[in-house]
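S.K.: attaching a predicted model along with its sequence, questions to come.
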Amino acid sequence: MKQHSRLSIGPALIGASTLLAALILAIPGTSLLGSGIASANQEFSYNSVIDLAQELSKNPYVEAAPLPEPFSPLDYDAWRDIRFDPEKSLWRKQKLPFEVQLFHPGFLYQNTVSINIVDNGKAEELPVEKSMFTYGRNRTLGEQLPEVIGAAGFRIHAPINTRKYFDEFLVFLGASYFRAVGKGQNYGISARGLAVDTALPKGEEFPWFRKFWIVKPNRKDKDLVIYALLDSQSLTGAYAFRVWPGTTTQVDVAARIFLRNPVEKLGFAPLTSMFFYGENSLPSPRMGWRPEVHDSDGLLVNLANGEWLWRPLQNLRTLQLSSFEANDVQGFGVLQRDRNFHDYEDLEAHYEQRPSVWIEPIGAWGNGHMELVQIPSDQEIHDNIVAYWTPDTLPTDDQPLAFEYRMRWMGDPAELSPGGYVTSTRVGRVHKQEDAKEEQDGEVYIFVVDFGGETLAKIDPDEEELSANVDVGQGAELLEQQVFPNPETKGWRLSFKVRFASKSTLERMLPDKEGPIELRAFLRHKDDVLSETWSYTFKPELQE
């Protein structure tokens, strides 16, 4: 009978002497609870990975061995032409509810990872041979390679769209990156095991999963358990993933981190996505014939005080790092709210089918803040958005850090916000001749924010009148605002104008000397807050 051990972490920082030894991840809808010490027969468990990570952290970091020469010339097209033979899929002949396929090393993936299969409590490494792959146009490459070549990563298949066909729904490939999809979705946003020193001048460190253990499922299992060993110059980590594929694919994650060297910043549950341009983008040379191009369009944060904060994404001229205080954050996610084909008109990319990812901490994460990193990008092939939660207190060298969370890879994320939520953000420059009030110095912009949701749709505009709280930061002035029903969306629209203080020529040439101006707004009825908080940063000289 298959068994998984369980971990209870309590506070975020735990002394090494209090480590519980085992991990069994909960069924959907329950929390992760402790279950005691691993059995005396030394069967493989999460405790095995924790022990390995802790011991590894006491030794200097060892780089992965370089790939042999035949792998070197592989470019993207050549690497893509190497395919795993589906008939070699792990567990296919046994008719189990999951199958495993592998990725060939080469191109960007210069590290091979150790993949182990856990069966009845015993772990055995899976030998990855070149005979598992077909080489297509790379006819001579297979002849030059050794028989055992290793794997760059792996993917998991299950029948999530139809009962008979095993669709790929989860991938671990490159550093600590992994991606998932639910029913009817296409890959888009990615997750990582951990972010280290992200957006710092000294540069980011990218840990990688160098070992995996996949627990062999039983025939009637609805979930799959995966363990992973994280490694980098500064730290090691023991991870456990429990995955339920479906309309929404759920991934429960437990992590235990051990430091080799001090770090300045750690990011929990980091999400990485792409935003090229959207409805809120001002005209720029990067825009083409498609109305919008993005895998995600906003960051949603659920704060401990009950506030829901929505920050639309942007692609500006310089790197932008935004920070939000988020002690005991209740949840956060990078979402794709524009779900209509006509938002994109792209028959190939189908951005409307990209998943949203929602993170729910399991247990209190303590004091910390959210960070959103937005990197300038001139091509849609680059992931330029990073979001994560970072603790205010980091562990010492002899004090591990533990955290757990639940991920939901979902389609329409409208269900998340309990009240009204932002459906669109539009920005435009107001020319001075349009209104005498704009004759003063400074540039004036109009912001149009639409709110939707069942709560707002039930309000009768003939009987009730809504208002808005609009706040603008120092360096800007709110000129006017209006709230009125939007019969096309059955929601409500907020429109307001803001004058931004004029800048000298030198100030406009050096836009990084001062940060963007913060704008905030929400809808209300008398004293009742009816919507999430729309939060935006804006600086005229950063727009294109």
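M.R.: Received it, and whenever you're ready, just let me know what you need.

S.K.: C-alpha only now, for contacts and for neighbours.
M.R.: Noted.

S.K.: list the buried ones in stretch 89-98?
M.R.: 89, 90, 91, 96, 97, 98 (16 or more other CA atoms under 10 Å).

S.K.: what sits up against that stretch?
M.R.: 99-101, 156-159, 166, 217-222, 224 (CA atoms under 8 Å, 6 or more residues apart in numbering).

S.K.: run the last query once more with 7 Å
M.R.: With contact meaning CA atoms under 7 Å, 6 or more residues apart in numbering, stretch 89-98 is reached by 99, 100, 101, 156, 157, 158, 218, 219, 221.

S.K.: with stretch 219-228 instead?
M.R.: Stretch 219-228 is contacted from outside by 96-97, 209, 211-215, 217, 238-244, using CA under 7 Å, 6+ apart.

S.K.: same check on stretch 169-180?
M.R.: Taking CA under 7 Å, 6+ apart as the rule, stretch 169-180 contacts 109, 152-157, 181-182, 187, 189-193, 206-209, 409.

S.K.: would you mind listing which of these are buried?
M.R.: In the contacts of stretch 169-180, burial by neighbour count holds for 109, 152-157, 181-182, 187, 189-193, 206-209, 409, counting by 16+ other CA under 10 Å.

S.K.: before we move on, the earlier item: closest to residue 251 out of the contacts of stretch 89-98?
M.R.: residue 156 (12.9 Å; CA to CA).

S.K.: which strands or helices does the helix or strand hosting that closest one pack on?
M.R.: Taking DSSP states H and E as the definition, one finds residue 156 inside strand 153-158. The contact analysis (3 or more CA pairs under 7 Å, 6 or more residues apart in numbering; DSSP states H and E) places strand 153-158 against strand 99-103, strand 167-173.

S.K.: among the ones you listed, show me which one is buried the most.
M.R.: Comparing the helices and strands packed on strand 153-158 on average neighbours per residue, with mean count of other CA atoms under 10 Å, the densest one is strand 99-103 at a mean of 23.

S.K.: show me what that strand is packed up against.
M.R.: strand 83-84, strand 153-158.

S.K.: rerun at 10 Å
M.R.: With contacts defined as 3 or more CA pairs under 10 Å, 6 or more residues apart in numbering; DSSP states H and E, strand 99-103 has these neighbours: strand 83-84, strand 153-158, strand 167-173.

S.K.: could you dump these to TSV with distance to residue 501?
M.R.: Shown next, in TSV, are those (distance: least, CA to CA, whole Å):
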stretch	distance to residue 501
strand 83-84	57
strand 153-158	52
strand 167-173	47
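
S.K.: so which of these gets nearest residue 279?
M.R.: strand 167-173 (29.6 Å).

S.K.: for that closest one, the distance to its chain's centre please.
M.R.: Computed by CA atoms, centre = their mean, to the nearest Å, the chain-centroid distance of strand 167-173 equals 15 Å.

S.K.: now the angle from that strand to strand 153-158?
M.R.: With axes from the mean of the first three to the mean of the last three CA atoms, to 10 degrees defining the directions, strand 167-173 sits at 160 degrees from strand 153-158.

S.K.: okay, pairing it with this:
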Amino acid sequence: MNRRDFCSGVASGVLASGVMAAPLGSARAQQPAPPDLLSDGAPFSREAVLEQAQRLAGRGYEAPRGFLPNGFAELPQDVFRSIRMKPERALWTAENRGFTLDLLPGGFIYRSPVRIGLVEDGRVRMIADDDEWFDFGRAPKPPADRPFPLSGFTARAPLEQPEELRDFLTFQGATIFRALARGQIFGASARGLAIDVGEPNGEEFPLFRALWIERPGSGGNAIVVHALLDSRRVAGAYRFVVRPGEITVVDVELTLFAREPLGHVGIAPMSSMYLFGPNDRAGVDDVRGQVHRADGLQIWNGGGEWVWRPLSNPGDLQISVFGDRDPRGFGLLQRQRGFQPYNDLGRRYDRMPSVWAQPIGDWGEGQLQLLEIPTDTDINENVVAYWRPKAPIDPKTPFSIAYRLHWCWSPPDRAPGATVVSTVTGAAGGRRRRFIVDFAGDAVADPARASLIRPQATTSAGQIQEVVGRANPEIKGYRVTFTLDPANEDLCELRMVLEGEGGRIGETWLYRWTA
């Protein structure tokens, strides 16, 4: 499906719903009362989810109440993970739908209840909050006199072998979801919405109050999930179409109904972890060579420029802003593959997915924001990237947008000619730093043409010295070395491009150096 067809489909669905044209609080007495989608047997449609989100936004926000049995909020992680859904209760197993579902329990850090419903023959069948779904392993058996809450679900499909079902999708915690492609393990995560990330007043964390999963048709290759988002200042309706495979694709449509103006909203937010790597090993004493779920931010901006920005683990919070109009794509990528660079049989960072977001339609003016948060552990997701629209979201006007996420080994979109494959830094005496940047691709593969390539490196402060470019036959690519002398500065924004006979070659390399 191309961008135009997808956008047309989204638009037709929105217009058919009839809710887009109606401002919040408008009279609709001439229409029958919409169904409550949390009731068994309610007729289900995308339009009904939009109606439910709009009604929710018209009411005051009610924070989730404490719902966990005593002690479950304090469960250690390993004890919580011992709680498993009983295999014989897996959903859709007997129906041979190509997918199965496992429900996930509340407990540990998952303290907000999530209502889950199945959509079958156009009707809702709500899943009971019942402890009989689970084998509690090392966790205590919850009291029988109260419902046991759910926190999400995991979906399985035959990714590797026709008869072997593997986890490929999970929704659990706030608006967080994860996916993976063939041969991978879970790594980076995505969220439905980000609000006030990095702001002094603190971040607002929306929740998915309810999830509805459509029963796939027999032999179908996609699973469809609907979600009802709620937060203090906004409610929303989401539709996810997930197709697992060599690249697992997640199409996302969302409509937000703000309760009050929203100035700092993150669209297509994604999170990952970066602890250390060859460009950032200061103070590291670790048997592993690298520890990260993603090693860089790739951007394909509206002007057609490709950008590669290596990640780092800074001493202080760092926020990078890339202004743009109608971006073509962005993502947190894990470019370094192979076991040896990581040397970690437990985590297997080499098998974690890259996540690439492809906007559908024109997104207008805004900025891509990257946050790098200091961490001393590989547990925390300390890197966040998202698109921030320039215009605030107005409570009087619903906000709709669509995009496609690719969970992959490498994105389907990539810079022509040459891409950055490695960034290494080291001491060069005093405050000076030595950099080595390697490029690979068709435009730099022939060593006989290396003399025709000219690296252009600049810095926002200090000086760039000793720039040398040469062929790198070990990778069939091109290597640039240079020295940064920051003088007395504590922050330098570095930029480098390769120029050939026909102009710029491949990606623009960006780097933020901090003292």
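M.R.: Nice, I can see it. Being a predicted model, the structure only gives us computed values, none of them experimental.

S.K.: got a TM-score for the two of them?
M.R.: The TM-score (TM-score structural alignment, normalised by the length of the second structure) is 0.91; 489 aligned residues with a CA RMSD of 2.3 Å.

S.K.: take the contacts of stretch 219-228 of the first structure and keep only those in strands.
M.R.: 209, 211-215, 238-244 (DSSP state E).

S.K.: turn those residues into CSV, including distance to residue 303 of the first structure.
M.R.: Formatted as CSV, these follow (distance: CA to CA, whole Å):
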residue, distance to residue 303 of the first structure
209, 31
211, 35
212, 34
213, 35
214, 35
215, 35
238, 28
239, 26
240, 26
241, 25
242, 26
243, 26
244, 27
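
S.K.: return the closest of those residues with respect to residue 403 of the first structure.
M.R.: residue 239 (10.0 Å).

S.K.: tell me who's in contact with that closest one.
M.R.: Listed by CA atoms under 10 Å, 6 or more residues apart in numbering, the contact partners of residue 239 of the first structure are 46, 49-50, 53, 193, 209, 212, 226-230, 253-257, 402-404.

S.K.: narrow those residues to those in helices?
M.R.: Among those, DSSP state H puts 46, 49, 50, 53 in helices.

S.K.: burial count for the second one?
M.R.: Around residue 49 of the first structure there are 25 other residues, counting by other CA atoms under 10 Å.

S.K.: and what of the third one?
M.R.: Neighbour count for residue 50 of the first structure, taken as other CA under 10 Å: 26.

S.K.: distance of the residue lying closest to residue 103 of the second structure once chain neighbours are set aside from residue 255 of the second structure?
M.R.: Distances taken as CA to CA, 6 or more residues apart in numbering place residue 153 nearest to residue 103 of the second structure, at 4.4 Å, with adjacent residues excluded. Per CA to CA, to the nearest Å, residue 153 of the second structure is found 23 Å from residue 255 of the second structure.

S.K.: what sits against residue 468 of the second structure?
M.R.: 436, 454, 455, 479, 480, 481, 482, 483.

S.K.: kindly write the PyMOL command that selects the buried subset of the contacts of stretch 219-228 of the first structure.
M.R.: Buried residues among those (16+ other CA under 10 Å), as a PyMOL selection:
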select buried, resi 96+97+209+211+212+213+214+215+217+238+239+240+241+242+243+244
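
S.K.: nearest to residue 78 of the first structure, of the contacts of stretch 89-98 of the first structure?
M.R.: Looking across those and measuring by CA to CA, the closest to residue 78 of the first structure is residue 101, at 18.9 Å.

S.K.: hmm, back to that, tell me the two of the contacts of residue 468 of the second structure that are most distant?
M.R.: 454 and 483 (16.3 Å).

S.K.: which stretches of the stretch 251-400 of the first structure form strands?
M.R.: Along the stretch 251-400 of the first structure, counting by DSSP state E, counting those that start in this stretch, strands occupy 266-273, 275-277, 293-294, 298-302, 308-312, 320-325, 331-335, 356-361, 368-374, 385-391.

S.K.: in the first structure, what residue corresponds to residue 472 of the second structure?
M.R.: In the first structure, residue 472 of the second structure lines up with residue 486, judged by TM-score structural alignment.

S.K.: where does stretch 343-362 of the first structure end up in the second structure?
M.R.: With TM-score structural alignment as the criterion, stretch 343-362 of the first structure aligns to 341-360.

S.K.: residue 356 of the second structure is in contact with residue 296, isn't it?
M.R.: No - with contact defined as CA atoms under 10 Å, residue 356 of the second structure does not reach residue 296; the gap is 11.6 Å.

S.K.: who's more crowded, these two?
M.R.: When residue 356 of the second structure and residue 296 are compared for neighbours, residue 356 comes out ahead with 26 against 22, by other CA under 10 Å.

S.K.: list the contacts of the more buried one.
M.R.: Residues in contact with residue 356 of the second structure (CA under 10 Å, 6+ apart) are 249, 268, 270, 297-299, 329-333, 404-408, 410-413.

S.K.: that one and residue 186 of the second structure, how far apart?
M.R.: Taking CA to CA, one finds residue 356 of the second structure at 15 Å from residue 186 of the second structure.

S.K.: over to residue 507 of the second structure?
M.R.: Taking CA to CA, one finds residue 507 of the second structure at 28 Å from residue 186 of the second structure.

S.K.: what does residue 365 of the second structure give?
M.R.: With distances taken as CA to CA, residue 365 of the second structure is found 33 Å from residue 186 of the second structure.

S.K.: cool, and residue 103 of the second structure?
M.R.: Distance from residue 103 of the second structure to residue 186 of the second structure, by CA to CA: 17 Å.

S.K.: ok, residues contacting the longest helix that the second structure contains?
M.R.: Secondary structure of the second structure per DSSP H: the longest helix is helix 3-17. With CA under 10 Å, 6+ apart as the test, helix 3-17 of the second structure has contacts from 1, 20-21, 45-51, 251-255, 358-362, 400-404.

S.K.: give me every residue that touches residue 427 of the second structure.
M.R.: For residue 427 of the second structure, the contact set (CA under 10 Å, 6+ apart) comprises 433, 434, 435, 483, 484.

S.K.: try it again at 7 Å.
M.R.: Counting by CA under 7 Å, 6+ apart, residue 427 of the second structure has contacts 433, 434.

S.K.: and what of residue 99 of the first structure?
M.R.: 89, 90, 91, 92, 156, 157, 158 are the contacts of residue 99 of the first structure under CA under 7 Å, 6+ apart.

S.K.: and those as TSV, adding distance to residue 123 of the first structure?
M.R.: Output for these, formatted as TSV (distance: CA to CA, whole Å):
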residue	distance to residue 123 of the first structure
89	19
90	15
91	16
92	20
156	18
157	21
158	23
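
S.K.: how close does residue 69 of the second structure sit to residue 78 of the second structure?
M.R.: 18 Å.
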